[in-house]
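>>> Below are the sequence and a predicted model for it; my questions follow.
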Amino acid sequence: MATYFVGDVQGCYAELQQLLDLAQFNAQQDELWLTGDLVARGPQSLDVLRFVYSLGDRATTVLGNHDLNLLAVAAGHALPKKKDKTENILTAPDRHELIHWLQNRPIMAEHPTLPVMMTHAGLSPQWDLATARHCAREVETLLRSDQGTWLLGHMYGEEPSHWDPRLTGLPRWRYIINSFTRMRFCRNDGSLEFKCKESPADKPDQLAPWFEVRKADADEPHLVFGHWAALMGKCPLPKIKALDTGCVWGNQLTLWRWEDNAMFSLNCPVYSSGE
């Protein structure tokens, strides 16, 4: 049995299947972990959802910002965007089953036996691991409750950008969701900045990548994340794997195998011209 981690698929189903074949993924024996953003921008989001759902316990995916937006659209709290190419999900005969399954995915996942964890965008520099775990469980519980659709309609916004453990209610939940699904850069004080989506080499001086600001404990598990295509898989920290390599923008889809540290990449066509 092998454990595979793949970056943001964003509806690139054909490319995902080619990459899994390249890596000799065995759906009957192996595990597939996905960094979120299963849907949007690529042409086959419905096929991606159905495939990951069909893997059952063999697949673990976390919620990404595009996944949450699809849930908000399905709940009637946001309008579908033509560029997201998710209309056929909303009219599919198995729509309710897939949407229910997606809404019950974690926002942070930890492997039960291996020292590795996964989120879509990373971990806030203002959190230790215990806080991150607590915050993830808090929002996951809310999304799965009767208040879940309410939260999907009120999660949008960029404030607060700074963590305070005294935060309550919507400001607290919005910060948690933004940290796990939208974060890239931080200011010097650790607060989140959402406008800049460039690579670290092209950033303004007052910003730093979240992973350079966060002080991780030495015994923390390895962290796998996606979301940040401009990194093209480059992260200077040995225990952090950046796996979004911009497949939907015409770059690559990337897969990492835990057991032997093997990396697999597949060149992809351009499906979208911007975020």
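Okay, I see it.

>>> CA only for contacts and neighbour counts going forward, please
Noted.

>>> And for the nearest residue to Trp163 once chain neighbours are set aside, the neighbour number?
Using Cα to Cα, 6 or more residues apart in numbering and skipping residues adjacent in sequence, the residue nearest Trp163 is Gln126, 6.4 Å away. Gln126: 20 surrounding residues under other Cα atoms under 10 Å.

>>> this is the other structure I want to compare:
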Amino acid sequence: MATYAIGDIQGCHTPFARMLDLVHFDPACDRLWIVGDLVNRGPESLRVLRALRDLGDAAVVVLGNHDLYLLMIAAGLKRRLGDDTLYQVLEAPDRDELLHWLARRPLMHVAGDHVLVHAGLLPGWTVTRACALAQEVSDTLAGPKARDFLLQLAGNRPERWSDKLKGWDRLRVIVNALTRLRFCSADGRMDLSAKGAPHKAPAGMMPWFRVPDRFSRTHTIVCGHWSALGFYREPGLIALDSGCVWGGKLTALRIEDDAVFQVPG
């Protein structure tokens, strides 16, 4: 049995299928860890969703910001123009089934000393604390207030976590940290507008994984989201977004032995 963590697919079904062939993936005994951003910008979001849904328990999928954006649009949020390629999902005959499946994916997955999350963790969160907060979001997405929540989710504020936060502000900070985080200050204030390489951090900010003594150093974080960072490893971090949708590569890492596999986007 092997476990393959795969970076942001973003609707690029052909590279994803090539990756499964490359690693000789066997759903009867192997497992996939998908870091989120299954959809959008790429040409085949619908095929990606169907393929991962059909893998059942052989694929562990955490939600990324583009996946949540799809759920927000389906709930009635006004769509942005530009590189949004979600129409094929929204017009599909099995749309409701796919959206139901997607909304019930977690925001975090923990297995041993590895954590699967789309973007990152705030420096003051232990893995246990982050899991509990992620579950609050999952419970809301599966509950009667899911649509209200999705329509309130957009925005960058509050910029930092507080245990005193309640309601939509509380859930929005959790989602922004887990699915959009790149840069933050040492005390956990997020800058969600900066998207450049780590050396281009805004004043007073740093990559979230470089914050000294962050509480999640007990685990290896497996994430994506940051195409300007690319495929990158350091102790405690495996970053897998190598820009497949931008003409880069789709990257997979086998957890058991750190073997790396790549296919062109």
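That came through, no problem. Everything quoted here is computed from the prediction, not taken from an experiment.

>>> mind listing the helices for the first structure?
13-22, 45-54, 65-74, 87-90, 95-103, 129-143, 148-154, 169-181, 210-213 (DSSP state H).

>>> between the ones you listed, which one is nearest to Val248 of the first structure?
helix 13-22 (9.9 Å; Cα to Cα).

>>> how close does the closest one sit to the second structure?
When the second structure is superposed, helix 13-22 of the first structure averages 0.8 Å from its matched positions, counting by mean Cα distance after the TM-score superposition for the first structure.

>>> could you give the angle of that helix to helix 45-54?
Orientation of helix 13-22 of the first structure against helix 45-54 (axes from the mean of the first three to the mean of the last three Cα atoms, to 10 degrees) gives an angle of 40 degrees.

>>> how about helix 13-22 of the first structure: buried residues?
By neighbour count on 16 or more other Cα atoms under 10 Å, the buried set for helix 13-22 of the first structure is 13, 15-16, 19-20.

>>> One more: stretch 215-233 of the second structure?
For stretch 215-233 of the second structure, the buried set under the neighbour-count rule, 16+ other Cα under 10 Å, comprises 215-217, 219-227, 229-231.

>>> which ones among these are found in strands?
The members of these that map onto strands under DSSP state E are 220-223.

>>> export the buried residues of helix 13-22 of the first structure to TSV and tack on distance to Leu253 of the first structure?
Shown next, in TSV, are those (distance: Cα to Cα, whole Å):
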residue	distance to Leu253 of the first structure
Tyr13	11
Glu15	7
Leu16	7
Leu19	8
Leu20	10
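
>>> Quick check: chain neighbours aside, which residue is closest to Ala74 of the first structure?
The nearest residue in space to Ala74 of the first structure (Cα to Cα, 6+ apart) is Leu90, at 6.6 Å.

>>> Distance check, that neighbour against Asp67 of the first structure.
For Leu90 of the first structure, the distance to Asp67 of the first structure (Cα to Cα, to the nearest Å) stands at 13 Å.

>>> So for these two, which residue has more residues nearby?
Asp67 (22 against 18).

>>> From what I see, the residue nearest to Ala74 of the first structure and Ala75 are in contact.
No: under the criterion of Cα atoms under 8 Å, Leu90 of the first structure makes no contact with Ala75, lying 10.2 Å away.

>>> Was I right to think Tyr156 of the first structure contacts Ile176?
No: in this structure, Tyr156 of the first structure is not within contact of Ile176 by Cα under 8 Å, at 11.8 Å.

>>> Neighbour count: these two, which is higher?
When Tyr156 of the first structure and Ile176 are compared for neighbours, Ile176 comes out ahead with 24 against 12, by other Cα under 10 Å.

>>> Over in the second structure, tell me which residue corresponds to that one.
Under the alignment by TM-score structural alignment, Ile176 of the first structure pairs with Ile174 in the second structure.

>>> and what of Tyr156 of the first structure?
Checking with TM-score structural alignment, Tyr156 of the first structure has Ala154 as its match.

>>> do you know how far its match is from Asp191 of the second structure?
For Ala154 of the second structure, the distance to Asp191 of the second structure equals 15 Å [Cα to Cα].

>>> give me every residue that touches the residue nearest the centre of the second structure.
By Cα atoms, centre = their mean, the second structure has its centre lying nearest to His118, at 2.5 Å. Neighbouring residues of His118 of the second structure by Cα atoms under 8 Å, 6 or more residues apart in numbering: 35-37, 62-64, 107-108, 178-180, 222-225.

>>> what does it align to in the first structure?
Per TM-score structural alignment, His118 of the second structure is aligned with His120.

>>> now swap in Trp208 of the second structure and tell me
Using TM-score structural alignment, Trp208 of the second structure lines up with Trp210 in the first structure.

>>> Check Ser242 of the second structure too.
Aligned partner of Ser242 of the second structure by TM-score structural alignment: Thr245.

>>> Pull up the gap between the closest residue to that match other than its chain neighbours and Gly246 of the first structure, please.
Setting aside the residues directly before and after it, Thr245 of the first structure is nearest to Met232 in space (Cα to Cα, 6+ apart), at 4.4 Å. Here Met232 of the first structure is placed at a distance of 7 Å from Gly246 of the first structure (Cα to Cα).

>>> And for Val6 of the first structure?
12 Å.

>>> Between these two, which contacts overlap?
Applying Cα under 8 Å, 6+ apart, one finds that Val6 of the first structure and Gly246 are jointly contacted by Leu253.

>>> More neighbours: those two, which one.
Comparing Val6 of the first structure with Gly246 by other Cα under 10 Å, the one with more neighbours is Val6, at 29 against 26.

>>> Check the gap between that one and Tyr13 of the first structure for me.
Counting by Cα to Cα, the gap from Val6 of the first structure to Tyr13 of the first structure is 12 Å.

>>> Please apply the same query to Gln103 of the first structure.
As judged by Cα to Cα, Gln103 of the first structure and Tyr13 of the first structure stand 20 Å apart.

>>> Next: Lys82 of the first structure.
Going from Lys82 of the first structure to Tyr13 of the first structure by Cα to Cα gives 18 Å.

>>> do Thr181 of the first structure as well
Relative to Tyr13 of the first structure, and taking Cα to Cα, Thr181 of the first structure is found at 21 Å.
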